[in-house]
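Trainee: Build me a structure from this.
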Amino acid sequence: MIQTINFAHRGASAYCPENTMASFRKALELGADGIETDVQRTKDGRLVLIHDESLKRTTGDDRLVKDVTYAELAALDAGSWFDTAFADERTPALEELLALVKDKGTIINLELKNGVVFYPGIEEQLIEAVRAFDLSEQVIISSFNHYSLALCKQLAPEIKTGILYMEGLYRPWDYAATLYADALHAYKYAVLPEWVAEAAAHGIAYHPFTVNDEAEMVRLLDYGVSGIITDYPDRLNALLAKRGATAE
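Mentor: Next comes the predicted model:
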């Protein structure tokens, strides 16, 4: 029986401020075997893990990620917006997460946030970092920017890619083949059991997002998805453990 990958969305973001080291560490504690996070770049060229192009929501700063240096970003409190107990949390550099999982076997889903701000050359930079940590086998690169995914596959055929999309992509397994992509990171409602089966027959995995309701988790597990992206890795871990025990 193939184990479904339990991807913690921005870490264990239901319990800790998203895309912080606290959130990533908590995800591992709660049973996640995958971590999903977002990659952008600072003004001085550092790859950092943050979802929004603006710093406003998570740090209170009105600037954009692209307009601050790494030192400026690292000085900002990225935890208090969630809870004052996390006031010491900062927006991490990519290398901090790669170092955390280096010897753990954790799958890392790195989403390139380059649909609004394009960050020229970010694909090469990300791949260089992944290879430097010898993590090519543990990484999936995803993006809503499918041109970027195609480029990543050209640059690094050995690193898996996942196509992010929201709604009714027609025969997505055929589309994935045009990008040489390995997975479909579909919004949770854009998944049907027959599509999962057809994609699997073509060697394409489904990793739907963002699935927090247990009934929805069960539905998608019954469909046979290869992974689920969730804010609650503990909920998914409990369901997977229960299904594993039942199967034995």
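
Trainee: Please make it C-alpha for all contacts and neighbour counts, starting now.
Mentor: Noted.

Trainee: Just say helix, strand or coil for Ala177.
Mentor: With DSSP: H, G, I helix; E, B strand; the rest coil as the basis, Ala177 sits in helix.

Trainee: Near it, how many residues? Count them for me, please.
Mentor: Ala177: 14 surrounding residues under other CA atoms under 10 Å.

Trainee: next one: Gln3
Mentor: The tally of other residues near Gln3 (other CA under 10 Å) stands at 9.

Trainee: The closest residue to it other than its chain neighbours: what's it in contact with?
Mentor: Spatially, and ignoring its direct neighbours in sequence, Gln3 is nearest to Ser226 (7.6 Å; CA to CA, 6 or more residues apart in numbering). Applying CA atoms under 8 Å, 6 or more residues apart in numbering, we find Ser226 in contact with Gln3, Thr4, Ile5, Ala205, Tyr206, His207.

Trainee: mind redoing it with 7 Å?
Mentor: Neighbouring residues of Ser226 by CA atoms under 7 Å, 6 or more residues apart in numbering: Thr4, Ile5, Ala205, Tyr206, His207.

Trainee: helices or strands next to the longest helix belonging to the chain in the packing?
Mentor: In the chain, taking DSSP state H as the definition, the longest helix is helix 233-247. In this structure, helix 233-247 packs against strand 5-9, with contacts taken as 3 or more CA pairs under 7 Å, 6 or more residues apart in numbering; DSSP states H and E.

Trainee: for the strand it packs on, packing partners?
Mentor: Secondary-structure packing of strand 5-9 (3+ CA pairs under 7 Å, 6+ apart): strand 34-41, strand 227-230, helix 233-247.

Trainee: chain center to it: distance?
Mentor: Put simply, strand 5-9 sits 8 Å off its chain's centre (CA atoms, centre = their mean, to the nearest Å).

Trainee: Just the buried residues of whichever helix or strand comes after it, please?
Mentor: Using DSSP states H and E, the helix or strand that follows strand 5-9 in sequence is helix 21-29. Residues Met21, Ala22, Ser23, Phe24, Arg25, Lys26, Ala27, Leu28 are the ones in helix 21-29 that count as buried (16 or more other CA atoms under 10 Å).

Trainee: Equivalent analysis for stretch 135-151, please.
Mentor: Those would be 135-136, 138-146, 148-150, for stretch 135-151 by 16+ other CA under 10 Å.

Trainee: again, but for stretch 65-81
Mentor: Val65, Lys66, Val68, Tyr70, Leu73, Ala74, Leu76, Asp77, Ala78, Gly79, Ser80.

Trainee: And the last one, how close does it get to Arg57?
Mentor: This points to Ser80. 11 Å (CA to CA, to the nearest Å).

Trainee: For the residue nearest the centre of the chain, which non-adjacent residue is closest in space?
Mentor: Nearest to the geometric centre of the chain sits Glu36, at 2.3 Å (CA atoms, centre = their mean). Residue nearest to Glu36 in three dimensions, not counting chain neighbours: Asn109, with 4.5 Å by CA to CA, 6+ apart.

Trainee: and for comparison, fold this next one:
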Amino acid sequence: MSGNPDLSRRQLFFTAAALVGGVGLAACQGVGPVAKPQGILQPGATTTVEGLLSRTPFYVAHRGSGDNWTEHSMESYAESVRLGVGALEVSVHATSDGVLVCHHDSTLKRLTGDPRKISQLTHADLAGLSLDARLWLGPASKPQTIPDLKDVLDRFAGTQVIFIEDKQGTNTEALLDLMEGYPNSTEHFIWKQSFRGAHTTTVQSRGYKVWGYFDADQAAQFAAIVPTLDLVGLPVDADDDLFRRLVGYGKPVMAWEVHTRSQRDRLSELGVRGMMCSNIPYVCRDKALHSADTFASGLRAAGDLPSDLEKGWGVQPIIDATAGSVTIKTPETSGYLLGSLCPIAETNYSLTVDLRWPVWLPKPQQYAAIAFGQLTDQSDAAATGYYLALQPDGQLGLFSGGPGMQGGTLLGSMQTENLQEQGWVSLTIFVNPEEIRIVRDSNPEWMLQIKNAADRGGYISLHKGYPEALPVQFRGITVAKVDGAA
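Mentor: Now for the predicted structure:
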């Protein structure tokens, strides 16, 4: 069977490569073996600063693990602790009448729609507002209240480590006084601040450790500032050499925001010890959480993530609980990692995906794709996987990639029936160690069988392969063990 000349192999390769952000492991020169996360989550355990820093790696729930629950809400903190995370990151602002509350942004616009600053509002004003993360987490995510810092500390300061940051920079004394009201407070608080923070000496004089974080363009400040800090940090997207330089100072290095397992593994290989993690249920485990999609819940499952995370909440595909589906409709080519189903551990398995274009069919050269067999959940894992692309004329093509290649290699294709507007198509992929078999709509006449054993990674993703906002919808995604040969 021959390939379709309308489907650019290079285009397909780079579309699949748009999977969730990360940096290639091939470029890493590790300082030691990657520490896997078994035993990291310890439900019910009390964690101290000393105990936390004795772990490699150690995990902190960034904003309470904002990929999974509404950030900086009591729910996010409580759910992270319920899972067994040892440390929480808490950002703090003061209202106009001096009440300390938990929130990251200086304004309330992103999470409540109110554009005013917290510093302009009274505590009573905040009581009428709700945190709404449905755009990011899914339509079933429930609105949350903005918690008072004291309520959060009353609940967690005795059992967890709290990384606490004064986002306004004007509440140092009030925060330190509040912290000291808790038993053994220096065992449960770490002060978080930008490396420019002016309070290092004051905080350390009262017995607390200070974590100072740098941006990727601030390496010139390392020599002067790092010796004054107890822990140091960089953003995840800082390059490998920058992390190595910071690790070389001998202080515990932390990175933020860690969303994926491949980010965790890359950072561990570079000597980073602390993971400021937004995706605790997924990153802290190495097993699949589900065997079928959970779109009908109306919530994004832990591990499912859009490509181009740096573009913010607007790139999250639309979850429809009634239809039990997810729809990708960003104006760029984009992908959606199904990390909740990964890694697929079975040697012989089937992967079933239903898809359709719910408005109208795309142009003949355009397509949707299912990527599978990827070694990791990082973006350039596309070079190690397979991509099953479907065009509106019914053409199916299976492509593979390879490290360093400039495009995918067509392994085989077949012509099936033209797609119908708004009509669903079911694709089932059977994988065993020697071959891959693809069937459309359970029709044995539409079967593509290919002998290929090159890539058997455990990660899968969905893709929209064209730079237009025409939506493509997916549902019914299941992974099942198959006995014997596929």
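
Trainee: Looking at the buried residues of stretch 135-151 of structure 1, which one is closest to Tyr119 of structure 1?
Mentor: Among these, Ser148 lies closest to Tyr119 of structure 1 (CA to CA), at 10.5 Å.

Trainee: And the helices in structure 2?
Mentor: Under the criterion DSSP H, helices of structure 2 are mapped to 9-16, 49-53, 74-83, 109-112, 123-127, 134-137, 149-156, 172-179, 200-205, 222-225, 240-247, 261-269, 280-283.

Trainee: Packed most tightly, which of the ones you listed would that be?
Mentor: By mean neighbour count, with neighbours taken as mean count of other CA atoms under 10 Å, helix 280-283 ranks first of the helices of structure 2 at a mean of 26.

Trainee: Tell me the residues of structure 1 aligned with it.
Mentor: Under the alignment (TM-score structural alignment), helix 280-283 of structure 2 falls on residues 233-236 in structure 1.

Trainee: so how far does the matching stretch sit from its counterpart in structure 2?
Mentor: Superposing on structure 2 and averaging over aligned pairs (mean CA distance after the TM-score superposition for structure 1), stretch 233-236 of structure 1 comes out at 2.1 Å.

Trainee: can you give me how far that stretch is from the chain middle?
Mentor: 16 Å.

Trainee: before we move on, the earlier item: just confirm the residue nearest to the centre of structure 1 contacts Ala12, I think it does.
Mentor: No. Using CA atoms under 7 Å, Glu36 of structure 1 is not in contact with Ala12, being 9.6 Å away.

Trainee: Make JSON lines out of the buried residues of stretch 65-81 of structure 1 and add distance to Asp213 of structure 1.
Mentor: What follows is the buried residues of stretch 65-81 of structure 1, written out as JSON lines (distance: CA to CA, whole Å):
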{"residue": "Val65", "distance to Asp213 of structure 1": "32"}
{"residue": "Lys66", "distance to Asp213 of structure 1": "34"}
{"residue": "Val68", "distance to Asp213 of structure 1": "37"}
{"residue": "Tyr70", "distance to Asp213 of structure 1": "36"}
{"residue": "Leu73", "distance to Asp213 of structure 1": "34"}
{"residue": "Ala74", "distance to Asp213 of structure 1": "34"}
{"residue": "Leu76", "distance to Asp213 of structure 1": "33"}
{"residue": "Asp77", "distance to Asp213 of structure 1": "30"}
{"residue": "Ala78", "distance to Asp213 of structure 1": "27"}
{"residue": "Gly79", "distance to Asp213 of structure 1": "25"}
{"residue": "Ser80", "distance to Asp213 of structure 1": "26"}
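
Trainee: before we move on, the earlier item: and the residue nearest to the centre of structure 1, how close does it get to Lys242 of structure 1?
Mentor: 23 Å.

Trainee: With Glu95 of structure 1 instead?
Mentor: 35 Å.

Trainee: same deal with Asp52 of structure 1?
Mentor: According to CA to CA, Asp52 of structure 1 stands 36 Å off from Lys242 of structure 1.

Trainee: more neighbours, the two?
Mentor: Per other CA under 10 Å, whichever of Asp52 of structure 1 and Lys242 has more neighbours is Asp52, with 15 against 11.

Trainee: residues contacting the counterpart of that one in structure 2?
Mentor: Mapped onto structure 2 by TM-score structural alignment, Asp52 of structure 1 lines up with Asp105. If you count contacts by CA under 7 Å, 6+ apart, Asp105 of structure 2 has none.

Trainee: Please repeat the previous calculation with a cut-off of 10 Å.
Mentor: Shown in contact with Asp105 of structure 2 (CA atoms under 10 Å, 6 or more residues apart in numbering): Ser91, Val92, His93, Leu111, Lys117, Ile118, Lys167, Gln168.

Trainee: Just tell me which of the helices of structure 2 ends up closest to Phe372 of structure 2.
Mentor: helix 9-16 (10.1 Å).

Trainee: Identify the residue range in structure 1 corresponding to that closest one.
Mentor: By TM-score structural alignment, helix 9-16 of structure 2 lines up with nothing in structure 1.

Trainee: Then stretch 425-444 of structure 2?
Mentor: Stretch 425-444 of structure 2 corresponds to no residues in structure 1, going by TM-score structural alignment.

Trainee: quick revisit: any idea which of the contacts of Ser226 of structure 1 is closest to Pro193 of structure 1?
Mentor: Nearest to Pro193 of structure 1 among the contacts of Ser226 of structure 1, counting by CA to CA, is Tyr206 at 10.5 Å.

Trainee: Identify the residue of structure 2 aligned to that closest one.
Mentor: Using TM-score structural alignment, Tyr206 of structure 1 pairs with Val253 in structure 2.

Trainee: swap in Phe86 of structure 1?
Mentor: Match for Phe86 of structure 1 (TM-score structural alignment): Lys142.

Trainee: quick one: contacts for that match?
Mentor: Contacts of Lys142 of structure 2 (CA under 10 Å, 6+ apart): Trp69, Thr70, Glu75, Ser130, Leu131, Asp132, Ala133, Arg134.

Trainee: and with 8 Å instead?
Mentor: Going by CA under 8 Å, 6+ apart, Lys142 of structure 2 touches Asp132, Arg134.

Trainee: which one in structure 2 is aligned with Thr4 of structure 1?
Mentor: By TM-score structural alignment, Thr4 of structure 1 lines up with Pro57.

Trainee: neighbours of its match, just the number please.
Mentor: 22.

Trainee: now the spatially closest residue to it that is not a sequence neighbour: how far from Val253 of structure 2?
Mentor: Spatial nearest neighbour of Pro57 of structure 2, chain neighbours left out: Arg273 (4.6 Å); criterion: CA to CA, 6+ apart. Distance, Arg273 of structure 2 to Val253 of structure 2, using CA to CA: 6 Å.

Trainee: residue in structure 2 matching Ala32 of structure 1?
Mentor: Match for Ala32 of structure 1 (TM-score structural alignment): Val85.

Trainee: Nice, that's everything, thank you.
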